[in-house]
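Engineer: need coordinates for the following:
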Amino acid sequence: MTTETLTIARLGSGGDGIADTSAGPVYVPFTLPGEVVAVARVKNHATVMSMSVASPERVTPPCVHFGPDGRNGTCGGCTLQHAGDALYHPFKRNLVVAALKSKGLTPEVAPLVIARPGERRRVVFTARRTEKGMLLGFNQAGSHHIVSIDHCPIASDGIVLRLEDIRRVAGAIATSSEPFRLTVLETLSGLDLAFEGVKTVGDRERRAVTQCVLSLRGIARVSNDGEILIEPQKPEIDFGGVRVSPPAGGFTQATKEAEEAMAGLVLAALGKAKRVADLFAGSGTFALRIARKAKVHAVEGEEKAVKALDHGARNTQGLKPVTVERRDLFRRPLMASELKAYDAVVFDPPRAGAEDQCKELARSGVKTIVAVSCNPVSLARDLAILTAAGYRIRLVTPIDQFLWSAHVEAVAVLEK
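Structural biologist: Now for the predicted structure:
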């Protein structure tokens, strides 16, 4: 370990400050461009010891769990609370611009759709039983230490105000001191608690969870590794007026506001398309909204998500026909010959993107394609495949769903 003084040149794609040195770039968390810091360095990573010049864009973090001075962050849930909006918002947008540019793409990129505190309806906690009680919070940056929290500025009030109840349920299910994950989703009918990694859940724990949940109000469901332990009410979320009960632990967008923004862009791009394929459809985030104005074929690899989508469609009046197909699009993408039946295609894959599916789309000639992505790097690769086949990127819109982090969503509209 060496101690030295560095000047931060820029923010990296992970949100760390980067200092350029003769030995190469050095990554310094919780710093901003223009700042001069004394650091303790190990190879190309450093920890701030003191700061002699602070950026005018530095602000006081709103959460004490982040670190009162913005440099000694403890909670690993956020990385950029110390950055003012004038720096933070362009940084988020530029993650998309830079990824596209790396593939030679320079389309119009809209201003960032911003996120605000208190919007997160889905939060993933780490928890562990200790002699002093349940730890519930987030892993400290770069470590397995759990920082227990009593509030969280990114999360909705519906979650923050129930933290103690969530701890009680976690205490009922936990049998050892091994850490585990807990995804909390605020739904229309109550909180959906999905545990992962609780190794031994026997009859005693099941009874304890049942008694605990029944003594509380507003817990819709508790599951462990996808197995439902108790479900006093079906947890429901609203996809454009269609009620859907997502699978236990299944994917949902983290904020309703970002979901609505993405859905609005998708629907606007589809225009008057009459037949639409929605690929990687999940539980119907886009498909069920699209069905208000067009026939939809929804394709998804996860069986429970397909069933949730189908149930929502069958139990809602006023929709155009919705067909569903369970299919692993990574192993067996829709072929160009199949895609020719559609006026438009929407795809929203996991972080890995949809490379093989895009190769088939490129050969299909579908008039309109809307790509939704949570990873600018894989999005840029996928769009490069499509543009090489003659598609034109009409617009890319970055959307901030994970406030004060280095993660950004994007919606790209392509035409041929």
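Engineer: make it CA atoms for all contacts and neighbour counts henceforth
Structural biologist: Noted.
Engineer: next one: stretch 347-362 to chain centre, how far?
Structural biologist: 18 Å (CA atoms, centre = their mean, to the nearest Å).
Engineer: tell me which residues touch the spatially closest residue to residue 29 that is not a sequence neighbour, please.
Structural biologist: Spatial nearest neighbour of residue 29, excluding adjacent residues (CA to CA, 6 or more residues apart in numbering): residue 16 at 4.4 Å. By CA atoms under 8 Å, 6 or more residues apart in numbering, the contact set of residue 16 is 27, 28, 29, 30, 31, 32, 79.
Engineer: thought the first one was touching residue 45?
Structural biologist: Which is residue 27. Yes - using CA atoms under 8 Å, residue 27 is in contact with residue 45, at 4.8 Å.
Engineer: ok, these two, which is more surrounded?
Structural biologist: Taking other CA atoms under 10 Å, residue 27 and residue 45 do not tie; residue 27 has more neighbours (24 against 16).
Engineer: confirm that that one sits in a strand.
Structural biologist: Yes - counting by DSSP: H, G, I helix; E, B strand; the rest coil, residue 27 is located in a strand.
Engineer: quick one: which of the contacts of residue 16 has the most company?
Structural biologist: Neighbours here mean other CA under 10 Å. Within the contacts of residue 16, the largest count is held by residue 31, at 32 neighbours.
Engineer: the structure of the following sequence is requested for comparison with the preceding one:
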Amino acid sequence: MTDVQPIVRLAARGDGVTADGRFAALAAIGDMVDFARDPPQVVPGPEHAPPPCRHFPVCGGCQLQHLTDTAYAEFAADRLRRVLPGLDPVIMAVALSPPRSRRRASLKALKRGNKLILGFHTEGTHKVVDVQQCEVIDARLFALLAPLRGLLSGVLADGQGAGVALTLTDTGIDLLLANVTADRLDRIEALLNFADAHDLARLSIEGPAGTETMVERRPPQLTMGGIAVTLPPAPFLQATPEGEAALVAAVLAGCEGAARVADLFCGLGTFALPLSRQAQVLAVDAAGPALAALNSAARMAGRRIDVQHRDLFRRPLTPAELAVLDAVVFDPPRAGAEAQARALAASVVPVVVAVSCNPNTFGRDAKILIEGGYRIEALWPVAQFRWSSHVELIARFVRPG
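Structural biologist: Alright, predicted model coming up:
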């Protein structure tokens, strides 16, 4: 008996779905799936692409390498349509970051016997894939993995694991090693020699006592809004330069003409610094090191940014505080910003620009704003986590009248 069905859509995690609701892993729209086989056999269609990485699909970093770029961009746009049922905002073209453009990476290392494993977890497990190829992270970061194996083999005990955070900055690579101790002279020398040999901007270690900078040869800096910002260790950054540029362009377009703007969950100032070229900015966040970096950069450049330390989950800006603003930008973590969305919904702010890394929580917060009288005008999808099911977006809401 045959049971062959076409894939008609993709689920949120990228699995193919048939018209009768059955799922098929690693399938694209237009593929044919023979469910009579065990496991089901996928016959590739025109939107199915050969995966470029030898570790796919075992490595948990990518879920969608089997899609063409066209199919991947459509997946990203469809993710946004599905969280806003019944609405029809203008959806801009998807900003898709190129391969090997990721400027930050968090990896796991584990020493077992004489072998050092360094790579990413398989999805949903604690197993680490020892990556010998990666098509998403910048080649300059990937080139450091082989020498890192040698360094960590010498400083880790058998059975010990460590975290590796790599950040590519304008002034070089910033490296943070977690669960690595520098309590012996030979380990200290190994770390310092490694930083020197590979021209690192900074090397830090993180342990029970906190983060310690072992060597800083140059301050790790990134330029945001024309200003150099010195980064704290392992900072939160947009994943790719192309993704950041797309997000900033959309935020600036959404706030065009606003003289007084709040940037909520502002972090290092990814949006606050570009916005400060055209507006007075209130930048609010609870992340102390990031706020200190933003405040220092803004003061040195003479930008009009009022930096405020505040937990917006517990103390969102109130409608009265929001009343003096022409526009509000909010870019919360994956949990969204329900409390702040409710305060915005009760405010008179004419424009709200929402930036989100989670379409599901964005859908919840967007519903709150719409029920409060806002109308969604446009959506900008950004797919900077290439080949993953992770989609970011910017949305512009306006209060009519």
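Engineer: what about the residue nearest to residue 29 of the first structure, distance to residue 27 of the first structure?
Structural biologist: 6 Å (CA to CA, to the nearest Å).
Engineer: for residue 209 of the first structure, same thing?
Structural biologist: When distance is defined by CA to CA, residue 209 of the first structure is 44 Å away from residue 27 of the first structure.
Engineer: let's verify the corresponding residue of the second structure for residue 210 of the first structure: helix, strand, or coil?
Structural biologist: Taking TM-score structural alignment for the superposition, residue 210 of the first structure sits opposite residue 192 in the second structure. The three-state label given to residue 192 of the second structure by three-state DSSP is helix.
Engineer: try residue 390 of the first structure
Structural biologist: Assignment for residue 390 of the first structure (three-state DSSP): coil.
Engineer: could you list every residue that touches it?
Structural biologist: Residue 390 of the first structure sits next to residue 416 when contact means CA under 8 Å, 6+ apart.
Engineer: likewise the one 4 residues further on?
Structural biologist: Neighbour list for residue 394 of the first structure: 107, 108, 412, 413, 414, 415 [criterion: CA under 8 Å, 6+ apart].
Engineer: what's the match for it in the second structure?
Structural biologist: Under the alignment (TM-score structural alignment), residue 394 of the first structure pairs with residue 377 in the second structure.
Engineer: how near is its match to residue 271 of the second structure?
Structural biologist: In this view, residue 377 of the second structure and residue 271 of the second structure are 20 Å apart by CA to CA.
Engineer: and for residue 53 of the second structure?
Structural biologist: Where residue 271 of the second structure is concerned, residue 53 of the second structure sits at a distance of 34 Å (CA to CA).
Engineer: more neighbours, these two?
Structural biologist: The neighbour comparison of residue 53 of the second structure against residue 271 (other CA under 10 Å) goes to residue 271, with 26 against 16.
Engineer: find the residue closest to that one in space, skipping its chain neighbours.
Structural biologist: Here the residue nearest residue 271 of the second structure, using CA to CA, 6+ apart, is residue 248, at 6.1 Å.
Engineer: repeat for residue 264 of the second structure
Structural biologist: Residue 264 of the second structure sits nearest to residue 330 (CA to CA, 6+ apart), 4.6 Å away.
Engineer: which position in the first structure pairs with that neighbour?
Structural biologist: In the first structure, the residue paired with residue 330 of the second structure is residue 347, using TM-score structural alignment.
Engineer: that match is in contact with residue 285, isn't it?
Structural biologist: No - with contact defined as CA under 8 Å, residue 347 of the first structure does not count as touching residue 285 (11.3 Å).
Engineer: tell me the residue in the second structure aligned with residue 125 of the first structure.
Structural biologist: Using TM-score structural alignment, residue 125 of the first structure lines up with residue 107 in the second structure.
Engineer: if you could redo that for residue 254 of the first structure, that was the one I meant.
Structural biologist: Aligned by TM-score structural alignment, residue 254 of the first structure pairs with residue 239 of the second structure.
Engineer: OK, contacts around that match?
Structural biologist: Counted by CA under 8 Å, 6+ apart, residue 239 of the second structure has contacts 102, 103, 104, 384, 385.
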